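[1] build the 3D model from these lines:
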Amino acid sequence: MGRKSLKEIRQKEIVKSFYLVAKREGLDKTSIAKVAEHLKINPSLIIHYFKSKQELEVALIEYILERYLQIYTSNGKINSTEKLLDLIDKLFSRKWNRLFDDGVFYSCYAHVFRNKKFQSKFKQLHDSLRSILKQSFMDAQKSEIIKLENIDNQTEIIFALLEGAYYYLGLVDDKKEYNIKVECYKQHVLEILQVIK
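    I've put the predicted structure just below:
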């Protein structure tokens, strides 16, 4: 494996700073100048790597994907019931919130309705997450932990449940209500997966 180029390292630093400024200021109020100020560099250096704010926003979607993949891949191959249950717990946990700010995520998401490039990038992001989830279920099935008749459809249903739960649970402040809903969703996922005991 080769070393990362200076360009890759610098671009990643800029995207991380863009994210931090967007988290603090809001995506719409974030500018190349504010990111440069945060990094204590000249704005022309950012423009050298990203020609516009829109290019930075597209790179931010890649950053979102990298962060979210951590939840899906942190356990490695799903070859035990414990690892499967841990994955499901993580998918419905508030750890998502620590990985990426909801305000920045949904501000980016709002762009899909106005910008085809954003729409395409967000679809790639979700397709990648769906694919990783499916691979986890395939690993579990090979290890005879679950029994799925149509892994594509069942993954699709579980992914939609996760996305809907993530959106809705972001609105729930009451911890007891939150936990009741999470347990309900997790139970439905386990029923769909037909976990072998």
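[2] C-alpha only now, for contacts and for neighbours.
    Fine.
[3] which other residues reach stretch 139-156?
    Outside stretch 139-156, the residues within contact range by CA atoms under 8 Å, 6 or more residues apart in numbering are 77-81, 84, 130, 133-134, 137-138, 192-197.
[4] tell me how far it lies from the chain's centre.
    The chain centre lies 22 Å from the centre of stretch 139-156; the measure is CA atoms, centre = their mean, to the nearest Å.
[5] what comes up buried for it?
    Within stretch 139-156, the residues that count as buried by 16 or more other CA atoms under 10 Å are Asp139, Ala140, Gln141, Ile145, Ile146, Lys147, Leu148, Ile151, Gln154, Thr155.
[6] and of those residues, the nearest to Pro43?
    Thr155 (43.7 Å; CA to CA).
[7] quick one: Ile78 is in a helix?
    No: applying DSSP: H, G, I helix; E, B strand; the rest coil, one finds Ile78 to be coil, outside a helix.
[8] alongside the first, I'd like the structure of this one:
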Amino acid sequence: MGRKNISDQRRGEIIISFYEVSRSLGLENASIAKLAQHMGISKGLVLHYFKNREELLLGLNEYILEQHLRVMVSEDIGKMDCKEHVIHFIENLFTRAWNTYFDDGVFYSCYALVYRVPEFKESFKAYLIQLHEVLYKKLEEAVAFDVIVATDLKELTEVIFALIDGAYYYLGMYNEHDLAYKQQIAIYVKYSLRLLDFRS
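    Purely as a prediction, here's the structure:
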């Protein structure tokens, strides 16, 4: 068991380093050789833990998922036991809080691979499903606390997530300190909250 834990830890360190190289040089330029150089280890050692670059990319995708989940389940959000907490949760989904945990350039480069690598498409799809499940459970929690009226939560989850994805892509064109950026955020949050049937 100890060896497995060390192996998992080492794989995690390599993936984080691969992310750092990708952020610095661009994912398309992040090779195993450059990764090894960045870490000060041999290519052979990288290949001991990952058979090829494709396997590294899958690991990177899982790493990004973990970072996304950190945003969605942030401890400062609190339980969905009152209207204020639900509003705060929705607002947080449309902020640049995501960028605290991962780089947009790496994320979108990873996303582009779903059109070229079947395995990556499946990995990315699985990761999106998990994010949808987290949002669904948050809304379900709000229903359980009688904050919002029970409705078709699966459909509601899909619509809100579509708004988040579209908004995030579009907001990348703005400087987050600009007034126009803040105005766009306010619009997305307003219409997302209108989809929720609050008790009061």
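[9] now the TM-score, please.
    For this chain pair, the superposition-based TM-score is 0.95 by TM-score structural alignment, normalised by the length of the first structure; 196 aligned residues with a CA RMSD of 1.6 Å.
[10] ok, longest helix in the second structure?
    Counting by DSSP state H, the longest helix found in the second structure is helix 118-144.
[11] mean deviation, that helix versus the first structure?
    For helix 118-144 of the second structure, the mean deviation from the first structure after alignment is 0.5 Å (mean CA distance after the TM-score superposition for the first structure).
[12] burial of the counterpart of Phe198 of the second structure in the first structure, as a residue count?
    In the first structure, Phe198 of the second structure lines up with Val195, judged by TM-score structural alignment. Val195 of the first structure: 18 surrounding residues under other CA atoms under 10 Å.
[13] next: Ile47 of the first structure.
    The local packing of Ile47 of the first structure (other CA under 10 Å) involves 16 other residues.
[14] quick one, which of the contacts of stretch 139-156 of the first structure are buried?
    The buried subset of the contacts of stretch 139-156 of the first structure - by 16+ other CA under 10 Å - is 77-79, 81, 84, 130, 133-134, 137-138, 192-193, 195.
[15] helix or strand: which one has the residue most central in space within the second structure?
    In the second structure, the centroid-proximal residue (CA atoms, centre = their mean) is His68; its distance is 2.7 Å. Assigned by DSSP states H and E, His68 of the second structure falls within helix 53-72.
[16] now that helix, how far from the centre of its chain.
    Put simply, helix 53-72 of the second structure sits 8 Å off its chain's centre (CA atoms, centre = their mean).
[17] what's that helix aligned against in the first structure?
    Using TM-score structural alignment, the residues of the first structure aligned to helix 53-72 of the second structure are 53-72.
[18] now the matching stretch: buried residues?
    Neighbour counts over stretch 53-72 of the first structure (16+ other CA under 10 Å) mark 56-65, 68-69, 71-72 as buried.
[19] just stretch 107-114 of the second structure next, same as before
    So for stretch 107-114 of the second structure, counting by 16+ other CA under 10 Å, buried means Phe107, Cys110, Val114.
[20] and Phe124 of the second structure, what's its match in the first structure?
    Phe124 of the second structure maps onto Phe122 in the first structure, with residues paired by TM-score structural alignment.
[21] in the first structure, which spans are helices?
    Under DSSP H, the first structure gives helices at 6-25, 32-39, 43-49, 53-73, 81-91, 95-99, 102-110, 116-142, 151-169, 175-193.
[22] settle this for me: Leu27 of the first structure is touching Val104, isn't it.
    Yes: applying CA atoms under 8 Å, one finds Leu27 of the first structure in contact with Val104, separated by 6.2 Å.
[23] one step back: for Ala33 of the first structure, state which of the buried ones among the contacts of stretch 139-156 of the first structure is nearest.
    For these, the nearest to Ala33 of the first structure is Arg130 (35.8 Å; CA to CA).
[24] the residue nearest to that closest one when sequence neighbours are not counted: neighbour count?
    Leaving aside its chain neighbours, Arg130 of the first structure sits nearest to Phe159 (6.5 Å; criterion: CA to CA, 6 or more residues apart in numbering). Phe159 of the first structure: 20 surrounding residues under other CA under 10 Å.
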